[in-house]
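> got a predicted structure plus its sequence, pasted below:
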Amino acid sequence: MTPEPKLEVRRFAAEDFPTYRSWYADARLNRHLGPMDEDWLAHVLADTEGEQWAVRSDAALVAVIGLTPDPEQSAWVITDFAVDPTRRGQGWGWRAWAALLAQPALRERRSFRAYVAEDNPEALAFFEVLGWQRLAAPSREDPFWALAWTRWGPVRRAAGVVPKTSRNTVMKLLPQSSTLDILALPCFQVSHLRHPFLQPLARQ
């Protein structure tokens, strides 16, 4: 059996940006999260509330995950979730999420939210296979799925897949093209996040 890759998780840095921006040559990623530019980097480096995390394997950037607090919901909201498009279909999405949850800074965080656009069924499947629950369906006023996840039990289990579901079973639940490596969540509603930087994204 091939051993699981060792992942390094740290805050996103300017040195990560050239590689991260190059991912946006991929049409699917760019459609959901693009365009990627220097304004995004400036915001991330200056942001004192939200967090941008870089996940690396063998010194290579494999995933980028953004989080921002939502005090009204007592939760942390995923603002973006991107996996290197060249690694699509290899399980890096769930590995990156598990590695992030295992970080000391996140171990006490119990509640998370995500808002997934109606036209991104792969992202919806990604979260549901990991045990996220639907809170609200898209509507004319708000075209996003609202999802929630609460940490239960030890981090080792919470960071894995749905209870009593083997990894092989999970892999079979998604199309081969996406297999838990959904590039990213799409744009999020400013009304949910109350985050001024996301206003341009909400218009995409």
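The structure has been received and is ready for your questions. Numbering: from 1, shown residues only.
> use CA for all of it now, contacts and neighbours both
OK.
> all strands of this structure, in order?
Assigned by DSSP state E, the strands in the chain fall at 7-11, 51-57, 60-70, 75-83, 111-117, 133-136, 144-150.
> can you put these in TSV and add mean neighbour count and distance to residue 29?
Conversion of the strands of the chain to TSV gives the following (neighbours: other C-alpha atoms under 10 Å; distance: least, C-alpha to C-alpha, whole Å):
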stretch	mean neighbour count	distance to residue 29
strand 7-11	17	21
strand 51-57	19	17
strand 60-70	21	12
strand 75-83	23	8
strand 111-117	24	13
strand 133-136	14	23
strand 144-150	20	18
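> okay, one more to line up with it:
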Amino acid sequence: MPGQGNRRDGDCARRIVRHDWSWLKVWAQDPVVDLRLGPVDAEWFEHVLGEDQGVELVVEDGRGRPIGLVGCVWDPTGDAHVISDLCVDPARRRAGLGRRSLKAALSWAGHPEPRRWIAFIDEKNAPAREFFHSMGWEDQGMDAWLIRVSLPLVSGPDDHRC
């Protein structure tokens, strides 16, 4: 079953589960997480637990500690799946966890096969735009007040499951 598997050396992604709320509610108190993701509260958590049009992935390091959270919305046509949210452990920002989290999330084998990935970035969020550009994503124009960035896939996913 996708999202199940043995722990491997390095980072892995898995579906969010109910017991993740114990650490996630601490992350949600961080002002940057609150500003960039909006209210990460019990209502949001219940919504992502029941999501069937995508997945909220917890990215763990090789020791099983959460390092990131990445939301993915699946395009039923398979054209372009969306990264809907991305955050890292607020206590360990600027340590490369965003790169590691995004890589593990995109490589998670439980996604339906897309042709590309997209994300929408607030035009005032220059660090996010720089982050995606550094990961090979390209600007695709504006959508309302959001910058659309895209990453075409060159190969299928690896299996970065926990």
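The structure has been received and is ready for your questions. On a predicted model such as this, the values are computed, not experimentally measured, just so you know.
> superposing both, give me the TM-score.
Scored against TM-score structural alignment, normalised by the length of the second structure, the superposed chains reach a TM-score of 0.82; 149 aligned residues with a C-alpha RMSD of 2.1 Å.
> rewinding a little: dump the strands of the first structure to a markdown table, plus distance to residue 32 of the first structure.
Shown next, in a markdown table, are these (distance: least, C-alpha to C-alpha, whole Å):
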| stretch | distance to residue 32 of the first structure |
| --- | --- |
| strand 7-11 | 22 |
| strand 51-57 | 17 |
| strand 60-70 | 14 |
| strand 75-83 | 10 |
| strand 111-117 | 9 |
| strand 133-136 | 20 |
| strand 144-150 | 13 |
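> for residue 27 of the first structure, find the nearest of those.
Nearest to residue 27 of the first structure among these is strand 75-83 (13.0 Å), distances taken as C-alpha to C-alpha.
> quick one, the longest helix along the second structure and strand 66-73 angle?
The single longest helix within the second structure, with elements called by DSSP state H, is helix 97-107. Comparing the axes of helix 97-107 of the second structure and strand 66-73 via axes from the mean of the first three to the mean of the last three C-alpha atoms, to 10 degrees yields an angle of 50 degrees.
> quick one: contacts of helix 97-107 of the second structure?
With contact meaning C-alpha atoms under 8 Å, 6 or more residues apart in numbering, helix 97-107 of the second structure is reached by 11-13, 57, 59, 67-70, 86-89, 135, 157-160.
> can you do 7 Å?
Outside helix 97-107 of the second structure, the residues that touch it by C-alpha atoms under 7 Å, 6 or more residues apart in numbering are 11-13, 57, 59, 67-68, 70, 88, 157-160.
> quick one: the residue nearest to the spatial centre of the second structure and residue 141 of the second structure, what's the gap?
When C-alpha atoms, centre = their mean is applied to the second structure, the residue found nearest the centroid is residue 70 (1.8 Å). Separation of residue 70 of the second structure from residue 141 of the second structure (C-alpha to C-alpha, to the nearest Å): 23 Å.
> ok, residue 133 of the second structure next?
With C-alpha to C-alpha as the criterion, residue 133 of the second structure and residue 141 of the second structure are 14 Å apart.
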